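K.L.:
next come a sequence and a model predicted from it.
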Amino acid sequence: MLYVVCRIGDDAYALPATAVDKVLPYAVLKPLPGAVRGLVGVLNYQGQSVPVVDLGLLFQGVYTPEAFGSRIVLCQVPGLRSGRVGILVGCVDGVSAISEDSFISPGATADPCLGEVSPVGGSFIQRIELPSVLPDNVLESLDWYEAGEVA
């Protein structure tokens, strides 16, 4: 399966390529004063408001720097009125084919939103899936609707 491999600090994560619409360079975001931790603003993407979540803040407690290599990964999230969310990451390494058979349990209890790991070199890539990677309080703060409700 194809994955978009991104970095948050020194750690590598894999987003299923089927969920990724585009990878954008860092852009100025409209801040959301009083927003829940992790939700860093909204992006004007082709006239549409797209909420942006900082995975560095969620996973490591540190804001992703506004740097040349920082990226916003636009992902499809069924159940959001906007249909997508932006995921702010330190950089994107590219698209990699990773065998489903290579993913194994991390061997310890971790945040349930993070999936299995795949060994790569001397380290691991950890699989994440949307929307489960977004904490409940972030999902609740987004323009979320229940399945079956008219958008």
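P.N.:
Done, it's in. Numbers count the residues shown, from 1 in each chain.
K.L.:
rest of the way, CA atoms for contacts and neighbours
P.N.:
Fine.
K.L.:
contacts only, for the most centrally placed residue in the chain.
P.N.:
Centroid-nearest residue in the chain, with CA atoms, centre = their mean: I87, separated by 4.0 Å. Going by CA atoms under 8 Å, 6 or more residues apart in numbering, I87 touches 52-55, 72-75.
K.L.:
hold the first one in mind and look at this next one:
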Amino acid sequence: MLLLVFHIGNERYAIKASNVVEVVPQVRLKHIPLAASYVAGAFDYRGAPVPVIDLCQLFEQRPCSAQMSTRIMLIRFPCADGHIRLLGAIAEQVTETMQAEPAEFADAGIEISEGPFLGGIARDEAGLIQYVETERLLPEEVARELFAASEQADAPQAARG
């Protein structure tokens, strides 16, 4: 399977490339008041607002550094209502891909309750890399808050049948 590799500080992580719609440069984000600390804001992507989370803030309680290689990964995120929404995720050094099979990622043997998205760990020539389960990045409550506007936009269509 093809994986997109990114960094949080000196640590490497990977997500399934098939879950990524596009990788875009950092853009100016609209602040979302009272959102979780790792919610960086939202931006307009092809006419639709997309919420963006900062993976450095989520993983290490610090914002991602402003580097040329810091990018927004646009991820397909499955919501509880069955719809797939776009979620932006800022990460550092989003510059490479790798091939790996799921079996190569061994259970880390550690379960972090605040990090259910952290998957197994694999080793390659550059060292250790941890798999991130993008479908588990947001707690259900945060996902509901971030995607409430798009769910409301779907309501009239559903009513029309």
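P.N.:
In hand now; what should we look at? Since this is a predicted model, take the numbers as computed values, not measurements.
K.L.:
re the thing from before, of the contacts of I87 of the first structure, which belong to strands?
P.N.:
Among the contacts of I87 of the first structure, the residues falling in strands (DSSP state E) are 52-54, 72-75.
K.L.:
could these be laid out in JSON lines, adding distance to A19 of the first structure and neighbour count?
P.N.:
Output for these, formatted as JSON lines (distance: CA to CA, whole Å; neighbours: other CA atoms under 10 Å):
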{"residue": "V52", "distance to A19 of the first structure": "15", "neighbour count": "24"}
{"residue": "V53", "distance to A19 of the first structure": "15", "neighbour count": "24"}
{"residue": "D54", "distance to A19 of the first structure": "17", "neighbour count": "25"}
{"residue": "I72", "distance to A19 of the first structure": "14", "neighbour count": "23"}
{"residue": "V73", "distance to A19 of the first structure": "10", "neighbour count": "27"}
{"residue": "L74", "distance to A19 of the first structure": "9", "neighbour count": "21"}
{"residue": "C75", "distance to A19 of the first structure": "5", "neighbour count": "23"}
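K.L.:
still on that earlier bit, going by distance to I128 of the first structure, which of the contacts of I87 of the first structure wins?
P.N.:
Among the contacts of I87 of the first structure, L55 lies closest to I128 of the first structure (CA to CA), at 10.9 Å.
K.L.:
what about the closest one, neighbour count?
P.N.:
The number of residues packed near L55 of the first structure is 23, by other CA atoms under 10 Å.
K.L.:
what does V117 of the first structure give?
P.N.:
Counted with other CA under 10 Å, V117 of the first structure comes out at 21.
K.L.:
equivalent analysis for F68 of the first structure, please.
P.N.:
Neighbour tally, F68 of the first structure, other CA under 10 Å: 10.
K.L.:
helix or strand for it, which one?
P.N.:
When elements are assigned from DSSP states H and E, F68 of the first structure belongs to no helix and no strand.
K.L.:
any idea how far S141 of the first structure is from it?
P.N.:
Separation of F68 of the first structure from S141 of the first structure (CA to CA, to the nearest Å): 29 Å.
K.L.:
then M1 of the first structure?
P.N.:
Separation of M1 of the first structure from S141 of the first structure (CA to CA): 31 Å.
K.L.:
so A89 of the second structure, which state does it fall into?
P.N.:
For A89 of the second structure, the assignment made with DSSP: H, G, I helix; E, B strand; the rest coil gives strand.
K.L.:
on that earlier part again, now check the second structure for the residue matching the residue nearest to the centre of the first structure.
P.N.:
Superposed on the second structure with TM-score structural alignment, I87 of the first structure falls opposite A89.
K.L.:
now do the strands in the first structure.
P.N.:
With DSSP E as the criterion, the first structure has strands at 2-8, 11-16, 20-25, 39-45, 48-54, 71-76, 84-89, 91-97, 114-120, 123-128.
K.L.:
tell me, how many neighbours does E151 of the second structure end up with?
P.N.:
15.
K.L.:
tell me the counterpart of L130 of the first structure in the second structure.
P.N.:
Pairing criterion TM-score structural alignment: the partner of L130 of the first structure within the second structure is identified as T134.
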